[in-house]
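Student: sharing a sequence plus its predicted fold:
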Amino acid sequence: MPNAADIAGNSDYGRHETENERLDRNWVEMLQELRVMQTGVQILTGFLLTLPFQASFDRLDSSQRTGYLVLVVLAALVTGLVLTPVSLHRGLFGRGIKSRLVANSDRVVRVSLASVGLLVAGTVALVFDVVVGRTAALVVGGSLIVVLLILWLAFPFFVRRKGSGAERKSDASSREAREHDADESGS
């Protein structure tokens, strides 16, 4: 994943865009990511908010109730985080500082993604705690956190590292081909 400077427009990525075009494209792509995240957060939050109205909710022990309440607060915080770039856009709109908007929204999206991971793992752990038991909940919740870390951090890092070498080779080949064509046309 590009860093904030890349997102703010300091890297070309083979596109021939002005800085404003790149910022606009990055902003639109980030909004698409937020739409996907928002849907998942809404579904999890809706699920959590319906639990107290189930007959079996009264059977939760104090740890399960505490875990549930922590998850409800986390769901509310994640909802706030996911909406923060929209609020930031409203507050900065028309001020000519889109690079700051995009860079800071990128940071918020990264924190939101980590928070969604905790919310997902916590919700699944709560369900396992109620249905199977606390040991299973800890194993499954911990395992989910590890899997999400691999999918959301390690995998993009691996793809980025793997791609950068191939892209360098491709760029070098393209440069050599252009030089070869230039030499032949000049002969």
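Tutor: That came in fine, so what should we check first?

Student: from now on I want contacts and neighbour counts done on CA atoms only, so please keep to that.
Tutor: Noted.

Student: quick one: the helices in the protein?
Tutor: Here the chain has its helices, by DSSP state H, at 4-5, 19-50, 62-92, 98-131, 134-149, 155-186.

Student: what angle do helix 62-92 and the fourth one make with each other?
Tutor: Read it as helix 98-131. Interaxial angle, helix 98-131 versus helix 62-92 (axes from the mean of the first three to the mean of the last three CA atoms, to 10 degrees): 160 degrees.

Student: gap between helix 98-131 and the chain center?
Tutor: Chain-centre distance of helix 98-131: 7 Å, with CA atoms, centre = their mean, to the nearest Å.

Student: helices or strands up against that helix?
Tutor: Judged by 3 or more CA pairs under 8 Å, 6 or more residues apart in numbering; DSSP states H and E, the packing partners of helix 98-131 are helix 4-5, helix 19-50, helix 62-92, helix 134-149.

Student: can I get the ones you listed in a markdown table with mean neighbour count and distance to G117?
Tutor: What follows is the helices and strands packed on helix 98-131, written out as a markdown table (neighbours: other CA atoms under 10 Å; distance: least, CA to CA, whole Å):
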| stretch | mean neighbour count | distance to G117 |
| --- | --- | --- |
| helix 4-5 | 15 | 22 |
| helix 19-50 | 16 | 10 |
| helix 62-92 | 17 | 10 |
| helix 134-149 | 17 | 7 |
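
Student: and those helices: which comes nearest G163?
Tutor: helix 4-5 (19.2 Å; CA to CA).

Student: elements contacting the closest one?
Tutor: By 3+ CA pairs under 8 Å, 6+ apart, helix 4-5 packs against helix 98-131.

Student: quick revisit: which of the helices and strands packed on helix 98-131 sits closest to V102?
Tutor: Here helix 19-50 is closest among the helices and strands packed on helix 98-131 (CA to CA), at 6.0 Å.

Student: ok, now which ones touch the residue nearest to V124 when sequence neighbours are not counted?
Tutor: Spatially, and ignoring its direct neighbours in sequence, V124 is nearest to G141 (6.5 Å; CA to CA, 6 or more residues apart in numbering). Shown in contact with G141 (CA atoms under 8 Å, 6 or more residues apart in numbering): A121, G122, V124, A125.

Student: before we go on, here's another structure to hold up against the first:
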Amino acid sequence: MNSHRDDGTPESSWTRGRRETREERADRRWTELLQEVRVIQTGVQILFGFLLTVVFTPRFTTLGTTDLTIYVITLLLGAATTGALMGTVTFHRLVSGHRLKPQTVLWASRLALVGVVLLLGTMTSALLLILRLTLSGSAALWVVAILVAWFVVCWFVLPAWVLHRYSSRE
């Protein structure tokens, strides 16, 4: 049985890249995705765990309405981030054995990307809350804006640039 690429061309016509079947590619991509999620999930779990303990600190009761709102938003974003990243694994578990590995990898990858976007929101609001409590005036907003810009460059702009630059050569 001949395997075909996603665009319908037979594997025998592949002239560059790895020589792997669609299923082999899905297995490789799944392993890579799982490793990526393991790395990011550790940081998310630490951040979310910290957020869960904040309400038990003495200073929490002194927060104003704005800071309490930022805290709640941060906590909800952290929970959503955790859900999206853990969802990649549960997605696989629920559909494994049904010969849907390529589709599973595609949707789990999308879920992981949603998790990264939610992590950006979580980091933004956590930094905003902490820096509002430690810096005076509008300095917190400026520092957060600079850090968010840095995250966007590292997480999205640089990979997009590399993809564009080196994909156009092929």
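Tutor: Cool, the structure landed. Only a predicted model underlies this, so the values are computations on that prediction, with no experimental measurement involved.

Student: and the TM-score between them?
Tutor: After superposition, the two chains reach a TM-score of 0.86 (TM-score structural alignment, normalised by the length of structure 2), with 160 aligned residues with a CA RMSD of 2.0 Å.

Student: hmm, back to that, which of the contacts of G141 of structure 1 are retained in structure 2?
Tutor: Retained in structure 2 (both residues aligned by TM-score structural alignment, their matches' CA atoms under 8 Å) from those: A121, V124, A125.

Student: list the contacts for the last one?
Tutor: Translated: A125 of structure 1. Neighbours of A125 of structure 1 in contact, by CA under 8 Å, 6+ apart: A136, A137, L138, V140, G141.

Student: ok, these in structure 2: which stay?
Tutor: The contacts of A125 of structure 1 retained in structure 2, by both residues aligned by TM-score structural alignment, their matches' CA under 8 Å: A137, L138, G141.

Student: nearest to Q32 of structure 1 among those?
Tutor: G141 (27.9 Å).

Student: aligned to the closest one, what sits in structure 2?
Tutor: Aligned by TM-score structural alignment, G141 of structure 1 pairs with V144 of structure 2.

Student: so who does T82 of structure 2 touch?
Tutor: Q41, V44, Q45, F48, G115.

Student: that one maps to what in structure 1?
Tutor: So, by TM-score structural alignment, T82 of structure 2 is matched to T79.

Student: quick check: the residue most central in space within structure 2 vs A140 of structure 2, distance?
Tutor: Geometric centre of structure 2, nearest residue: V116, 2.0 Å, by CA atoms, centre = their mean. For V116 of structure 2, the distance to A140 of structure 2 equals 23 Å [CA to CA, to the nearest Å].

Student: repeat for V162 of structure 2
Tutor: 32 Å.

Student: list the contacts for A26 of structure 2?
Tutor: K101, P102, V105 are the contacts of A26 of structure 2 under CA under 8 Å, 6+ apart.

Student: which of these tops the neighbour count?
Tutor: The most neighbours of any of the contacts of A26 of structure 2, using other CA atoms under 10 Å, belong to V105, which has 23 neighbours.

Student: that residue matches what in structure 1?
Tutor: Aligned partner of V105 of structure 2 by TM-score structural alignment: V102.

Student: try M123 of structure 2
Tutor: Looking across to structure 1 (by TM-score structural alignment), M123 of structure 2 lines up with V120.

Student: try T134 of structure 2
Tutor: Per TM-score structural alignment, T134 of structure 2 is aligned with V131.

Student: what is the burial count for its match?
Tutor: Neighbours of V131 of structure 1 (other CA under 10 Å): 11.

Student: on that earlier part again, want to throw the contacts of A26 of structure 2 into a markdown table with distance to E24 of structure 2?
Tutor: Listed next are those as a markdown table, based on distance: CA to CA, whole Å:
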| residue | distance to E24 of structure 2 |
| --- | --- |
| K101 | 10 |
| P102 | 9 |
| V105 | 12 |
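
Student: just those residues now: which is nearest L34 of structure 2?
Tutor: V105 (9.9 Å).

Student: quick check: closest non-adjacent residue to the closest one.
Tutor: W30 (5.7 Å).

Student: you'd agree the one you found is up against W107?
Tutor: No: taking CA atoms under 8 Å as the definition, W30 of structure 2 is not a contact partner of W107, at 10.8 Å.

Student: picking that back up, take the helices and strands packed on helix 98-131 of structure 1 and write them to TSV, including distance to G165 of structure 1.
Tutor: Below are those laid out as TSV (distance: least, CA to CA, whole Å):
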stretch	distance to G165 of structure 1
helix 4-5	21
helix 19-50	24
helix 62-92	33
helix 134-149	24
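
Student: what's H89 of structure 1 aligned with over in structure 2?
Tutor: Match for H89 of structure 1 (TM-score structural alignment): H92.

Student: is it true that its match touches A108?
Tutor: Yes: H92 of structure 2 lies in contact with A108 (CA under 8 Å); the separation is 7.4 Å.

Student: overlap in contacts of these two?
Tutor: With the criterion set as CA under 8 Å, 6+ apart, the contacts of H92 of structure 2 and A108 do not overlap.
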